[in-house]
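Q: Following is a predicted model, sequence given first.
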Amino acid sequence: MPKTFYTLQEYYEAVTFKHLNKIGINSHPNAFAFLLGKMYGVIPRSPFSRGHVGDYKSRDEACKTPLDKEQFIGFRYKDDGYVTMMAEDWALGAFLWPNCSGFKKTPMDHYMKPFHLRFDYGKYKSPDLHKIIHKDSCRDYHYDIFEYLGKFLKAYPDKPKFSISWISYLTHDEQNALSSADDYFYHFFNNTKKDFENSYVFFMGDHGLRFGKMRETRTGEIEDNNPFLFLSVPKPLRAALIPQLRKNSKELITHFDIYATLNEIPQPSNPRISKPLLHGNSLFRPLPKPRTCDSLKIPFEYCICRAEKTLLPKNNKIGIPAAKLMIEQINYELYNSNYTRDLCFELTLNESAEIILEDFGGEQILRVYKITFSTHPGDGKFWGIVSYDPKSKEFNIISTKFSRLDSYGSKSKCASTSNLASYCFCMDQSISSPKLS
């Protein structure tokens, strides 16, 4: 998006943060980090981490906890007198998918969810609406979001405003789609530069493309774990804030730091949560050291400060037992979930497919390996990280979740309401596919 980036740097004086590291596999845990400031899951102790306890007992508890009393960043702005707005381009969004509680009451003054319920969700769905608004009019999904935001920018001229606009469809399944939107983004930011002159603008991603041939490359791995962030501050404050922002742009940061930064801007006199929990630090101030993946609570499998890996020969004795251990864990989780137990096949290792074993080396007593393997049925392709004790011959799983490299929406449609959908190959392949996975 060269035209968009030029506009942000030239007219917004936006600072580019090159080392933003995601903290979870997909949008749900990353949304918890930069919009709630909460740590979604546990980071197990390993040769690369002292281990960290999450803010919830389990992923399921985080999913099922209603967010109305949480430290959602939008509430802090409402408490300070801001008019608030939130728009996503699908009905479930980051907090409700796959089958979570989300907000029980409307969290913002202006909320685009009713439009998307009518547009594409369940009993509210209008069969003709999608055809009329998008297909017949040749409009992409993000047009609706930006038009909604544009109207919000012009409203309430005498009041402070806070908005969250989250676009998923544009690049969820195809990384090249972003280039086609460059002109649209460029014109939007160029036409609204006066509206944003007195604003903080965070233009960012929560994670990169998670599956497909590109994701199987080293570049694809970095893109997944290292989303972009451009940060622009109000024009009157740029001389004071930009020098520190530029220093911090060279440091490793996380979504927890973005939450801490957003938290610092409003100053409500009577906030519903007086001292929000902060796992990160404001980007407007000097960042504490050291800044390692462990100190910043980044799971090792997503760390962009990755140690060198050595590709081991195909006939090694580690790959098959390590892969089988991870598949055993996958099957255990599928069997113990009410959403998948009677719907998904038990998986086995495809020993005829390539098993890729990468050794992180080092002098530690325990060896650490990244294993990429394939499963039957369904030809799923996964990777995970394990440790291995050469003396006891024992493996231990480090990964909190096994990432899937192939697109699985059409294969796991029966489990689309489960956070285990990526593990599932449905016994019934006739169910209609969900839009996102």
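A: That came in fine, so what should we check first?

Q: Only C-alpha atoms from now on, for both contacts and neighbour counts.
A: Fine.

Q: tell me which element T84 is part of?
A: Counting by DSSP states H and E, the element that carries T84 is strand 83-88.

Q: which helices and strands does that strand pack with?
A: helix 73-79, strand 110-111, helix 141-154, strand 161-166 (3 or more Cα pairs under 8 Å, 6 or more residues apart in numbering; DSSP states H and E).

Q: hold the first one in mind and look at this next one:
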Amino acid sequence: MESRFRANHQLFKFLGLCYFLLIFGFVIYRSNISWDTHFKRSTKNILLRLSSSPEPQQYYVKTSKCQIPYVDPFNAEVMKIYKPQTLVKCSNETDLIRTEYNEKIRRHVLHIDDKVALKLLNFTDEEYNCFYQEIEYGNNADNYDNLKARKYFTNGYQVPQHVEGIIVECQMAEDPEVVLQKDAFMFIQHRPLPKELKKPRGPRKPSVIMYGIDSLSRINIRRTMPKVFKYLQGPGWYEMQGYNKVADNSFPNILAILSGYSEGTAKQQVCDTNKAGCLDEMPMIWKYFKNASYLTGYAEDESGSNHFNYLKPGFSKKPMDYYFRPLLTALESEMDVYRLPEHDYMRYCLGRRMANRYIYDYGLQFTQRFVHERPIWGMFWSNHFSHDDPFMPSAMQDIVLGDLLDFHEDGDFEEMIMIFFADHGTRFGRLTWLKEGFLEERLPMMFIYLPPWFRDSYPSFAQALELNQHRLSSNFDLHNTLKHIVEIGGTPDGPNLPRSFDCPTCQSLFYPLPEDRTCSQAGIEEHWCTCQPYRTLKRQAWVEYIADSVIDRMNEYFVHKNLSDLCSNLTLGYIHKAEIKSDPNIEWHEELKEVETAVYRIKFKVEQNSADFQATVVYNNSTQEAEVNVEKISRTNTYKEDSTCIDDKLAKLYCICFSDLKSD
């Protein structure tokens, strides 16, 4: 009986186990089907998301009062002329002399590479000597006096702390005329921390570094520097896609950023920037930073074309703590100069290095030396590789990216706000003749980086910058933003700094810009405004009248400026293009009706030296009178050989000197 019960019990256990396994298997089977289906559906959704490309961008800005169309940087029209450039090196030799900064002793050290020397000596046992000459600052803040006496040195030499720049040379001992290698080095020397900064009080002060490239639009950086552009899409970066220039060329655009004034208003309110001593008096932004205990620095290449010296008097006093121009004039005088054959205006190489390398290396040194110790402001600007050829930046993109990565690897971005920007886009040449040439010229690139601590401390500022990326902004807004940064690091009860004088309706970019903002509210005149569309006119009768009226105003300008004895009267050659300002709400297919008074944009050529111009003009068809500010007319081809008889920076754009007239 007991054995039979055990047998039945075992049978029941076996059947129960089978039933359990059957149910469990069924559940697993259904579960697998469900999971498999879910997995397949999820995978399908992911693949769909990956394969579906985002809708192409149509506008940089699209608000109720401003529509700036997005430009495909690789459209069919531009690709017919776009040719990526190859980097031209200034030297293929390995450095015989190199420098390093020793953090422990806070000194720059010179090293001589014996292996390189042996190679330069053709592997002989000839003796050689190396010496340097210190660059001596002159009495004038903008130049150097001469080079000091030779100072011979050996490997491991510690550069004295007062030395800011040197020319080095290694020569054969037996025949000093045989130069093994010549080079130049600039030094940012350490400064002890002031007493007031050893125990900082009040809010943390963000440093500001402004990295500038001449003549580079937001369209062209996407085209020529895609690697750099990709880097600038990273966390903490904000692109001001509605940033619109406020003037024609470099100086007035940079002046608006640094002082908040236009040239004309500065002349009325402060001083004439064409007269000696004025630039020393101007309320430049670095003065506000310096008053807030910031250390200041500035460097720019191409001494004849830089912001404060091209047909300007420059500075009579040293404007910043670290000011590169005297060192630059020494480099241009003492080192071998190489210019690219097709661009013979700008100096490309100064000795063994590209001109811009001295500038950006100076900025990198300045940042590395101080940004982790104290607040700094610095602006470092290059003209030479982008001013004359809109496609040359393509050859420089790896170097520029390397600069940004150097800042990143050194941890500098943890401390500083960076403004990566341009003054304007391409102003003359091939790009200006494209359909989007108007936008290429008027929309300079502008990227702003905020460090993590700043975004955490001031989330509303970061949110405003995020919003303002797609709203209309200008140089005057950037000026106000820089002053806002100065205020952030000040005492809570400190005075508010004066905002940009020329644009009372402009503001800091750390506050939301109005959605319905217009160009006039951003301090942007009609000729530079990209907010409203223009429609192309067919060859209607009044187009030539408009062009003739504009040329009449230009000839009257020469009389008013007492230049008619030097500058030829201009006559119309032909009209490239004429457009009329339209309302964004008007459909493009609607028939254009003649109106009495309208705003026109006209691009034309004069007979004298085939000079090309673009004017924005208010024209009355009844009276046949044109309202146009001659000094706001754009010159759209090069003029350096047309106006050698005058030095007036603005008039040079329009004057065709009798002495420079070319025969047909």
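A: Perfect, thanks for sending it. These numbers were taken from a predicted model, which means no experiment stands behind them.

Q: Post the TM-score for the overlay when you can.
A: The TM-score (TM-score structural alignment, normalised by the length of the first structure) is 0.84; 407 aligned residues with a Cα RMSD of 3.0 Å.

Q: what's the matching range in the second structure for the strand holding T84 of the first structure?
A: Taken onto the second structure by TM-score structural alignment, strand 83-88 of the first structure occupies residues 295-300 there.

Q: what's near enough to touch the residue mapped onto L296 of the first structure from the second structure?
A: Matched by TM-score structural alignment, L296 of the first structure corresponds to A522 in the second structure. Residues near A522 of the second structure by Cα atoms under 8 Å, 6 or more residues apart in numbering: 472-474, 476-477, 503, 505-506.

Q: Can you tell me how far A522 of the second structure is from F421 of the second structure?
A: Computed as Cα to Cα, to the nearest Å, the A522 of the second structure to F421 of the second structure distance reads 18 Å.

Q: cool, and H111 of the second structure?
A: Using Cα to Cα, H111 of the second structure is found at 35 Å from F421 of the second structure.

Q: Those two: which has the busier surroundings?
A: Shown here are H111 of the second structure and F421; by other Cα atoms under 10 Å, F421 has more neighbours (23 against 18).

Q: Can you tell me what that one aligns to in the first structure?
A: Aligned partner of F421 of the second structure by TM-score structural alignment: M204.

Q: which ones are touching the closest residue to its match other than its chain neighbours?
A: Distances taken as Cα to Cα, 6 or more residues apart in numbering put L229 closest to M204 of the first structure, at 4.3 Å, once the chain neighbours are dropped. Residues in contact with L229 of the first structure (Cα under 8 Å, 6+ apart) are 16-18, 20, 202-205.

Q: mind listing which of these are in strands?
A: 16-17, 20, 202-204 (DSSP state E).

Q: H376 of the first structure touches L349, doesn't it?
A: Yes. Shown here, H376 of the first structure and L349 form a contact pair, counting by Cα atoms under 8 Å, at 6.2 Å.

Q: So between the two, which is more surrounded?
A: Counted by other Cα under 10 Å, H376 of the first structure and L349 do not tie: L349 has more neighbours, with 22 against 15.

Q: Give the aligned equivalent of the more buried one in the second structure.
A: Alignment note: L349 of the first structure maps to L572 in the second structure; criterion TM-score structural alignment.

Q: other SSEs contacting the longest helix along the first structure?
A: Ranked by number of residues, the top helix in the first structure under DSSP state H is helix 319-335. For helix 319-335 of the first structure, the packing partners by 3+ Cα pairs under 8 Å, 6+ apart come out as strand 348-349, strand 367-376.

Q: mind running it again at 10 Å?
A: If you count contacts as 3 or more Cα pairs under 10 Å, 6 or more residues apart in numbering; DSSP states H and E, helix 319-335 of the first structure packs onto strand 348-349, strand 356-359, strand 367-376, strand 380-389, strand 394-397.

Q: Need the winner for burial among those strands.
A: strand 367-376 (a mean of 23; mean count of other Cα atoms under 10 Å).

Q: That one aligns to what range in the second structure?
A: Under TM-score structural alignment, the match for strand 367-376 of the first structure is residues 598-607.

Q: Map S412 of the first structure across to the second structure for me.
A: Counting by TM-score structural alignment, S412 of the first structure lines up with S643 in the second structure.

Q: unless I'm mixing things up, that match is touching Q608, no?
A: No. S643 of the second structure is beyond contact range of Q608, at 11.7 Å (criterion: Cα atoms under 10 Å).

Q: Grab the nearest non-local neighbour of the aligned partner of C426 of the first structure in the second structure.
A: Counting by TM-score structural alignment, C426 of the first structure corresponds to C657 in the second structure. Nearest in space to C657 of the second structure, with sequence neighbours left out and distances taken as Cα to Cα, 6+ apart, is C567 at 4.4 Å.

Q: got a list of what the one you found touches?
A: C567 of the second structure sits next to 555, 558-559, 642-643, 645-646, 651-652, 654-661 when contact means Cα atoms under 10 Å, 6 or more residues apart in numbering.

Q: let's see 7 Å
A: 655-658 (Cα atoms under 7 Å, 6 or more residues apart in numbering).

Q: do the same with A462 of the second structure
A: Contacts of A462 of the second structure (Cα under 7 Å, 6+ apart): 455, 510.

Q: helix/strand/coil for it?
A: Applying DSSP: H, G, I helix; E, B strand; the rest coil to A462 of the second structure yields a three-state assignment of helix.

Q: I figured D55 of the first structure hits K38, correct?
A: Yes. Counting by Cα atoms under 7 Å, D55 of the first structure does reach K38; the two are 6.2 Å apart.

Q: Which parts of the stretch 301-450 of the second structure are helices?
A: According to DSSP state H, counting those that start in this stretch, the stretch 301-450 of the second structure carries its helices in the segments 325-334, 355-370, 393-409, 437-442.

Q: Taking the ones in strands among the contacts of L229 of the first structure, please make a PyMOL selection of just the buried ones.
A: Here is the PyMOL command that selects only those of these that count as buried (16 or more other Cα atoms under 10 Å):
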select buried, resi 16+17+20+202
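
Q: Quick one: the ones in strands among the contacts of L229 of the first structure as JSON lines, columns for distance to F395 of the first structure too.
A: Converted to JSON lines, these look like this (distance: Cα to Cα, whole Å):
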{"residue": "T16", "distance to F395 of the first structure": "40"}
{"residue": "F17", "distance to F395 of the first structure": "37"}
{"residue": "L20", "distance to F395 of the first structure": "31"}
{"residue": "F202", "distance to F395 of the first structure": "42"}
{"residue": "F203", "distance to F395 of the first structure": "41"}
{"residue": "M204", "distance to F395 of the first structure": "38"}
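
Q: Looking at the ones in strands among the contacts of L229 of the first structure, which one is closest to A31 of the first structure?
A: M204 (12.1 Å; Cα to Cα).

Q: Touching, the closest one and S232? I think so.
A: No. M204 of the first structure lies out of contact with S232 (Cα under 7 Å); the separation is 11.3 Å.
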